[in-house]
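Trainee: can you look at this prediction? I've put the sequence above it.
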Amino acid sequence: MTETAHLGNQQRRTSGTGVSAGEKGPGVVALFATFPPANTMLQPCTFADLKKREGPPLNAWGLFGADNEYGCLNFITDVAVKRGRDSVQHGLPINLNLPLTNFPPVNPKRGGCTHKILNYHNYMDDEVNFNTQCSTQWDGFRHVAYQNYPEGSVTFHGGMTPEEAADPSNIKYGTGLFAKKPITTRGILLDIPRWLVKKGLPPLDPLTQKTPITLEMLKGCAADQAVKFAPGDVLIVRSGWTEAFLALTDEERAEYNPLLGCIGVQASEEVMEWHWENGFAAVAGDQFAYESWPPNIPKELAIHEVFLSGWGCPLGELWDLRELSAKCAELNQYTFFLTTMALNIDAGIGTPVNGQAIL
């Protein structure tokens, strides 16, 4: 997503009773305890602890050390990578990327991909030009800032200013981090539409924000699929957006503006608590924005603010989950080895995912 100004200047709620994390692994505090004692920079931190920290609400700045730029990606330990490897049961690789060159435009502010073949008669080259977020993407930590914390300010991850975030010579918190340490771990798919059908529940409306994916849906789907989360997993949530978007006519797609309404995970404090306590390294979905957009709950923080600028948790958007969801259902296997390879651009704001799931 790109438009965040409409989050407003009002003060937004950051307190609440929260809920239990539900079905999950040992949790983020237990993960901190597994790091070598010599790494004294790491601090165990529950969601309740996050709420007490100074600075923008729920920020996790400095928890992995003052000079550590990887945020939640630190949860991807060698144990997490091996867990992903061990989830391979069939040796079946599945593409997770929408086409760059022929997928219909989604956001009018993001130019699509142009591909030019350079004909030198006895050999060929090619050139491509595209917005890094025009198709399947990772949002980097400099993509969306905290807004109005304090009032009137814009604050990116780690306290970075807009001027610093816009400087291509400043590589701090750039998506080049995702290339230097590729996001490779266990992925878990929560197939919400399939679960709703199985339970006889009302379907989602993927092209609006009227039916957000709630915490109850996430927990119910996870329980039904019998998946157990562990720190360092990447959570992937299917909404059915891709199928709904492609079912539109050309005229309907031309009129559709996802900034005015799009399915996604509900941006509530309880949902954020569940994500943090499960220790996800990153999250992704087939939607235009991982979260329901515009956010459904007035005065709430946006997930983009907290996950990107607060936690350093990459958001994956516009992932192609059609084949993956079908195979997961066929095999009754919703965990897999996830590999992604970002463009090696140091100061990148977003990047193509270049991802695959291996079942």
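Mentor: Sure, I can see it. In this text, all values refer to a predicted model and were calculated from it rather than measured experimentally.

Trainee: from now on I want contacts and neighbour counts done on CA atoms only, so please keep to that.
Mentor: Will do.

Trainee: show me where the stretch 151-300 of the chain has its helices.
Mentor: Applying DSSP state H, counting those that start in this stretch to the stretch 151-300 of the chain gives helices spanning 162-165, 176-180, 192-199, 215-224, 241-246, 250-255, 269-278.

Trainee: and these: which comes nearest residue 318?
Mentor: Closest to residue 318 of the helices of the stretch 151-300 of the chain is helix 241-246 (C-alpha to C-alpha; 7.7 Å).

Trainee: buried ones in that closest one, by neighbour count?
Mentor: Burial within helix 241-246, assessed by neighbour count using 16 or more other C-alpha atoms under 10 Å, is assigned to 241, 242, 245.

Trainee: kindly present these as TSV, with separate columns for distance to residue 279.
Mentor: Converted to TSV, these look like this (distance: C-alpha to C-alpha, whole Å):
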residue	distance to residue 279
241	26
242	27
245	31
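
Trainee: hmm, back to that, ok, which of the helices of the stretch 151-300 of the chain comes nearest residue 151?
Mentor: helix 162-165 (15.3 Å).

Trainee: and residue 275, how far from residue 156?
Mentor: Counting by C-alpha to C-alpha, to the nearest Å, the gap from residue 275 to residue 156 is 20 Å.

Trainee: second one coming, line it up with the first:
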Amino acid sequence: MRWKQRPPGSNWGDFGPDDQLGRANLIGPEQVRKGAQEVREGRSFCLSLPLDLPGGNALNARRHPPRLSPTRNGDRPYLNFPLGHVYAGATDVISDDQVLLSLQYSTQWDSLAHVGSLFDSEGDGQLRTTYYNGYRGHEHVLGPVDHGLPQRDEQGAPGPYRPVCCAGRPADASVARALGVENLAKKGMQGRGVLVDLARVYGTDFQDIGYEQLMHAMEQCDATVEPGDMLLLRTGFAGVVLSMQGQPDAERLHHSCAALDGGDQRLLQWITDSGIAALVADNYAVERHPPTRVPQDGTPYAVVPLHEHCLFKLGLPLGELWYLDELAEALHALGRTRFFLTAPPLRLPGAVGSPVTPIATI
């Protein structure tokens, strides 16, 4: 066992000591059949933004748009390349490309290795970098440096940042030996989706959505969820991104549309009790980021409390920046909220996130 105590409110060990799927385990054959039974019109909707949106890095300074380039044979780029240069008399023309891609730049899944916490999993008073089900940083989730634990000066401000290089690892090496996104790919992430249209209920003003607001929206949309369902929340944010056509307005991006209030404990408890297998939104982080409520007395806290609750405690995958506008219009016209969802990430071993091209069928 990798842990002697688990975080309060977590489900570590409930799906087995070595589980790497978390709440995705709840998507079983019955949930897939329920999803398939929602196919009545035979209409499919792509729930992905173009993967070069939002454009630039105004939304997240670390993440950059994909860069496409030809593959090369020596000094020859293989785009519109006549094979007659290699095989005498050949008439073939070859185009072949590659991409440098931030895996969580646009429409994406977060894997369970995306957010962990400093937690005393051994019960000995020592904080360790820990992920869902007790998997550990620097042992199961590897990076090029050991960042060490944050230190504070006498005034409580963050102290100097002094990462220590991990011997034998390349400067850009990173790999999740456990909890990588390939686990969700193998699972398939196919089942029943339920859409709650927050934008239709509350509009697209900048606002936080807590438990009471979510319950009201679900009532207004006549939406209910059962264990194993995947819950999707439309705020209108992806539509705003799309309207900017790759030229994002940072001020507008960061002050548009609803996001969940990750500090609302009733909301977090509902997520636990609901049994949903995944939580998806069309906005940047599902929850409000940066948070609007931060303790000022030095009390330890999570900057992304909903991420910590879902990924670290429950093993509940999160989807971000999904495009839901067209699906929402179609479901509203039919008086429905449920549909068949197929959304596997890339089967890329060791990745902590992945682009996804979800397909909803109604």
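Mentor: Nice, thanks for sending it over. In this text the structure is predicted, and so the values were computed from the model without any measurement.

Trainee: the first structure: which residue goes with residue 267 of the second structure?
Mentor: Residue pairing (TM-score structural alignment): residue 267 of the second structure is matched to residue 271 of the first structure.

Trainee: OK, contacts around its match?
Mentor: 214, 215 (C-alpha atoms under 8 Å, 6 or more residues apart in numbering).

Trainee: please repeat the previous calculation with a cut-off of 6 Å.
Mentor: residue 215 (C-alpha atoms under 6 Å, 6 or more residues apart in numbering).

Trainee: in the second structure, point out the residues matching stretch 83-100 of the first structure.
Mentor: Mapping stretch 83-100 of the first structure onto the second structure (TM-score structural alignment) gives residues 34-51.

Trainee: centre of the chain to the matching stretch, how far?
Mentor: Distance of stretch 34-51 of the second structure from the chain centroid (C-alpha atoms, centre = their mean, to the nearest Å) equals 19 Å.

Trainee: go on, stretch 16-23 of the second structure?
Mentor: Remark: stretch 16-23 of the second structure is offset 18 Å from the chain centroid, using C-alpha atoms, centre = their mean.

Trainee: buried ones in it, by neighbour count?
Mentor: Within stretch 16-23 of the second structure, the residues scored as buried using 16+ other C-alpha under 10 Å are 19, 20, 21, 22, 23.

Trainee: so the equivalent of the first one over in the first structure is in which element?
Mentor: To tie it back to what came earlier, the one meant is residue 19 of the second structure. Under the alignment (TM-score structural alignment), residue 19 of the second structure maps onto residue 68 of the first structure. Per DSSP states H and E, residue 68 of the first structure falls between elements, in no helix or strand.

Trainee: now residue 68 of the first structure, nearest residue through space, not along the chain?
Mentor: residue 62 (7.4 Å; C-alpha to C-alpha, 6 or more residues apart in numbering).

Trainee: ditto for residue 180 of the first structure
Mentor: residue 344 (7.5 Å).

Trainee: kindly report the same for residue 195 of the first structure.
Mentor: In space, and not counting its chain neighbours, residue 195 of the first structure is closest to residue 221: 6.0 Å by C-alpha to C-alpha, 6+ apart.

Trainee: also residue 170 of the first structure?
Mentor: In this structure, residue 170 of the first structure finds its nearest non-sequential neighbour in residue 347, 6.2 Å apart by C-alpha to C-alpha, 6+ apart.

Trainee: the one you found - how many residues pack around it?
Mentor: Neighbourhood size, residue 347 of the first structure [other C-alpha atoms under 10 Å]: 21.
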